[in-house]
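Enquirer: no FASTA, just this:
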């Protein structure tokens, strides 16, 4: 099959803005939640911002180029020892990212349904409405995917931080020691199609509900 560079760039341009928005609200929400709970590490690092360039990770962007769906940003620095709520503060900070993604997905769903029901001329429909609708649709997909994926209960993902906060002290300490193997575990789950079988169906159900 011949590679169509123009088609690829067109699809990438549509995906880029929603992707940057998704990772930005995700990471900024972590920083804001931590700041509200007493930790100003993210603020001092200049990460309490909705400027996507402050959160962009070149490798994560490259993965977006290759997959056109998944990618990641630079994690916002958080010092959990500074949080006012030592027990559940980390869970609140961790949960803020996926929550922001789900809210963005719901807002994108509203925008998507408004756009597709606009009554405009055929020329305006093809040049403006279709690209905007595709951007809103991709925003729904990427925010749901990012939110659900990060809720997998494996450290260093947000789901792992949330689980750790609710475990008894001894169990939480033992669980924290698994963080050094977290990315290896995630890669194994990807290679063995466990995430495809467990996570993707949840993502698909939620996307279908919003579209």
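Expert: Received, thanks. Note that the structure is predicted; figures quoted are calculated from it, not measured. Residues are numbered from 1 along each chain as shown.
Enquirer: hey, let's count contacts and neighbours off CA atoms from now on
Expert: Noted.
Enquirer: Residues in contact with stretch 139-150: which ones?
Expert: For stretch 139-150, contacts defined as Cα atoms under 8 Å, 6 or more residues apart in numbering pick out 15, 18-19, 22, 69-70, 97-99, 101-102, 104-106, 108-109, 157-159, 199, 202-203, 206-207, 210.
Enquirer: Recalculate using a threshold of 6 Å.
Expert: The set of residues external to stretch 139-150 that reach it, using Cα atoms under 6 Å, 6 or more residues apart in numbering, is 18, 22, 98, 101, 105, 108, 157-159, 203.
Enquirer: Can you tell me how far the most centrally placed residue in the chain is from residue 24?
Expert: Nearest to the mean C-alpha position of the chain, by Cα atoms, centre = their mean, lies residue 146 at 3.2 Å. Distance of residue 146 to residue 24, computed by Cα to Cα, to the nearest Å: 11 Å.
Enquirer: same question, residue 156
Expert: For residue 156, the distance to residue 24 equals 18 Å [Cα to Cα].
Enquirer: In terms of neighbours, single out the busier of those two.
Expert: Taking other Cα atoms under 10 Å, residue 156 and residue 24 do not tie; residue 24 has more neighbours (27 against 18).
Enquirer: do you know how far that one is from residue 37?
Expert: From residue 24 across to residue 37, the span is 20 Å (Cα to Cα).
Enquirer: and what of residue 135?
Expert: According to Cα to Cα, residue 135 stands 34 Å off from residue 37.
Enquirer: Neighbour count for the two, which is higher?
Expert: Neighbours were counted for residue 135 and for residue 37 using other Cα under 10 Å; residue 135 has more, 22 against 19.
Enquirer: Now for the closest residue to residue 38 other than its chain neighbours, how many residues are close by?
Expert: Counting by Cα to Cα, 6 or more residues apart in numbering, the nearest residue to residue 38 once its immediate chain neighbours are dropped is residue 83, at 5.1 Å. A count of neighbours around residue 83, defined by other Cα under 10 Å, yields 21.
Enquirer: try it against this one:
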């Protein structure tokens, strides 16, 4: 398959994965009392509200590491700051995994006789699972960086913040030379294989 077709079929996968991820963040934070996402007009499934060109292109290049336009949230509204911050950080990736599983079912059980639809749902599955996997990284702007803020001692977190940009640059360098991408692609494919065994 040529790169044009790969890019063409990747577009819906990336857009759906990032849109659902950020919308879920907005919806969960809103449900926990945060008014910021709604006030900023981010409580919507409109993909144009979540499109971020650099994150989009990087996600295509890396096969999963990228981002949509982040939704601003405020922990000041949460009744339980630690618990609710974790929920807002983790639930979007859980939703991506569930959505990836649904797309895999559609690909393998319903559209497997149509090559193009099967390819479309294959990429929809892959990028949703990929986004969830990459969000376990403590690299900004991935969600695990937010998890650290409420799961490690404050002094350790401030030390992390001092090196945050350096960690990000090192990871991007490893990604561009192919060392990180291959490792995480293997993890993504293993998860998809496990999902396939469940079907």
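Expert: That came through, no problem. The shown structure was predicted, so the numbers you read here are calculated from the model rather than taken from an experiment.
Enquirer: Please state their TM-score.
Expert: After superposition, the two chains reach a TM-score (TM-score structural alignment, normalised by the length of structure 2) of 0.83; 195 aligned residues with a Cα RMSD of 2.5 Å.
Enquirer: Could you export the contacts of stretch 139-150 of structure 1 to TSV, including columns for distance to residue 30 of structure 1?
Expert: As requested, the contacts of stretch 139-150 of structure 1 are exported to TSV (distance: Cα to Cα, whole Å):
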residue	distance to residue 30 of structure 1
18	19
22	13
98	9
101	11
105	17
108	21
157	12
158	10
159	13
203	22
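Enquirer: Check which helix or strand the residue nearest to the centre of structure 1 maps to.
Expert: helix 130-150 (DSSP states H and E).
Enquirer: next one: residue 23 of structure 1
Expert: Counting by DSSP H and E, residue 23 of structure 1 is part of helix 5-36.
Enquirer: now for that helix, which elements pack on it?
Expert: helix 89-116, helix 130-150 (3 or more Cα pairs under 6 Å, 6 or more residues apart in numbering; DSSP states H and E).
Enquirer: what's the closest of the ones you listed to residue 50 of structure 1?
Expert: Of all the helices and strands packed on helix 5-36 of structure 1, helix 89-116 sits nearest to residue 50 of structure 1, with 12.4 Å by Cα to Cα.
Enquirer: Which of the residues in the closest one are classified as buried?
Expert: Buried residues in helix 89-116 of structure 1, defined by neighbour count with 16 or more other Cα atoms under 10 Å: 89-106, 108-109, 112, 115.
Enquirer: That one vs structure 2, mean deviation?
Expert: Aligned to structure 2 and superposed, helix 89-116 of structure 1 gives a mean residue distance of 1.3 Å (mean Cα distance after the TM-score superposition for structure 1).
Enquirer: Summarise which helices and strands that helix is packed against.
Expert: helix 5-36, helix 130-150, helix 158-166.
Enquirer: Where in structure 2 does the second one fall?
Expert: Read it as helix 130-150 of structure 1. With TM-score structural alignment applied, helix 130-150 of structure 1 matches the range 115-135 in structure 2.
Enquirer: Flag every buried residue along the matching stretch.
Expert: 118-135.
Enquirer: what do you get for stretch 19-37 of structure 1?
Expert: With burial defined by 16+ other Cα under 10 Å, the residues of stretch 19-37 of structure 1 counted as buried are 19-35, 37.
Enquirer: how about stretch 79-87 of structure 2, aligned to which bit of structure 1?
Expert: Counting by TM-score structural alignment, stretch 79-87 of structure 2 corresponds to 84-92 in structure 1.
Enquirer: which outside residues touch the matching stretch?
Expert: Contact partners of stretch 84-92 of structure 1, identified using Cα under 6 Å, 6+ apart, comprise 37-38, 161-162, 165.
Enquirer: same question, stretch 89-108 of structure 2
Expert: Looking at what lies outside stretch 89-108 of structure 2 - Cα under 6 Å, 6+ apart - the contacts are 21, 24-25, 118, 121, 125, 128-129, 132, 143.
Enquirer: what does stretch 178-185 of structure 1 give?
Expert: Looking at what lies outside stretch 178-185 of structure 1 - Cα under 6 Å, 6+ apart - the contacts are 155-156.
Enquirer: so where is stretch 15-29 of structure 2 in structure 1?
Expert: Per the alignment by TM-score structural alignment, stretch 15-29 of structure 2 matches residues 20-34 in structure 1.
Enquirer: With structure 2 overlaid, report how far that stretch is off on average.
Expert: Mean deviation for stretch 20-34 of structure 1: 0.7 Å (mean Cα distance after the TM-score superposition for structure 1).
Enquirer: Now the strand or helix carrying residue 198 of structure 1: buried residues?
Expert: In this structure, residue 198 of structure 1 sits in helix 194-210 according to DSSP H and E. Using 16+ other Cα under 10 Å as the test for burial, helix 194-210 of structure 1 gives 195, 199, 202-203, 206-207, 210.
Enquirer: With stretch 165-175 of structure 2 instead?
Expert: Buried, per 16+ other Cα under 10 Å, within stretch 165-175 of structure 2: 167, 171-172, 175.
Enquirer: So the residue of structure 2 most remote from its centre, which state does it fall into?
Expert: Within structure 2, residue 113 marks the point farthest from the mean C-alpha position, 29.0 Å out by Cα atoms, centre = their mean. The three-state label given to residue 113 of structure 2 by DSSP: H, G, I helix; E, B strand; the rest coil is coil.
Enquirer: For residue 107 of structure 2, see how far away it is.
Expert: 9 Å.
Enquirer: And residue 186 of structure 2, by the same measure?
Expert: The gap separating residue 186 of structure 2 from residue 107 of structure 2 is 20 Å, by Cα to Cα.
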